[in-house]
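**Student:** Fold the following.
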Amino acid sequence: MGIFDKAKDLAGQHSDQVDGLVDKGGDMVDERTGGKFAGQVDQGQDFVKGQYREGEVPPADVPPADAPPAEAPPADAPPAP
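**Tutor:** Below is the predicted model:
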């Protein structure tokens, strides 16, 4: 068992405490970005929480960790038909 497996097991055993830390980190990001990325931060929080909770599956709208980031169209691009 590697160090990351041990960390994941410990986080799962103390999920209520880790949830608070994940929420606090997300709140700090929201505060520093003025809430500009609140949706993405919430998705990230849900994904992280799903990683250490036993048997819990992250929401379907959260992309896999190895997925490339979604690209936004240029600001001056015409709307898609």
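**Student:** Please make it C-alpha for all contacts and neighbour counts, starting now.
**Tutor:** OK.
**Student:** So which residues lie in contact with the top helix by length along the chain, not counting its own?
**Tutor:** For the chain, the longest helix by residue count, based on DSSP state H, is helix 15-33. Helix 15-33 has contacts (CA atoms under 8 Å, 6 or more residues apart in numbering) with Ala11, Gly35, Lys36, Phe37, Ala38, Val41, Asp42, Gln45, Val48, Lys49, Tyr52, Arg53.
**Student:** Let's compare: structure for the following, please.
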Amino acid sequence: MGLLSSKNIAKAKALAEKNKEKIASGVNKATDVIDQKTGGKHADKLKKVDEAAKKYAGGTQASGDAPEAGADGPDDSGDTTTS
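**Tutor:** So this is what the prediction gives:
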């Protein structure tokens, strides 16, 4: 039985499913360190990696990004009526 057996792959997938937030957090920390060490040279690529990890974890907003529209800002929907 090798390292990449179907049994081991199934176990890895199950663990990844249970720990999505931890994986996203670890990826975010790693990309921050890489960005710092490279002086921002690969920031665009690292941002995509962060976003993909956050999306996998079920979120839509990577940490450190601006808040989503409507979170604390004005409503840009064009509706001028008040409740």
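**Student:** of the contacts of helix 15-33 of the first structure, buried ones?
**Tutor:** Buried members of those, scored by 16 or more other CA atoms under 10 Å, are Ala11, Ala38, Val41, Asp42, Gln45, Val48, Lys49, Tyr52, Arg53.
**Student:** Looking at the second structure, name the residue matched to the fifth one.
**Tutor:** What that stands for is Gln45 of the first structure. In the second structure, Gln45 of the first structure lines up with Asp50, judged by TM-score structural alignment.
**Student:** One more: the first one?
**Tutor:** With TM-score structural alignment as the criterion, Ala11 of the first structure lines up with Ala16 in the second structure.
**Student:** what sits against its match?
**Tutor:** Counting by CA under 8 Å, 6+ apart, the residues that Ala16 of the second structure touches are Ile23.
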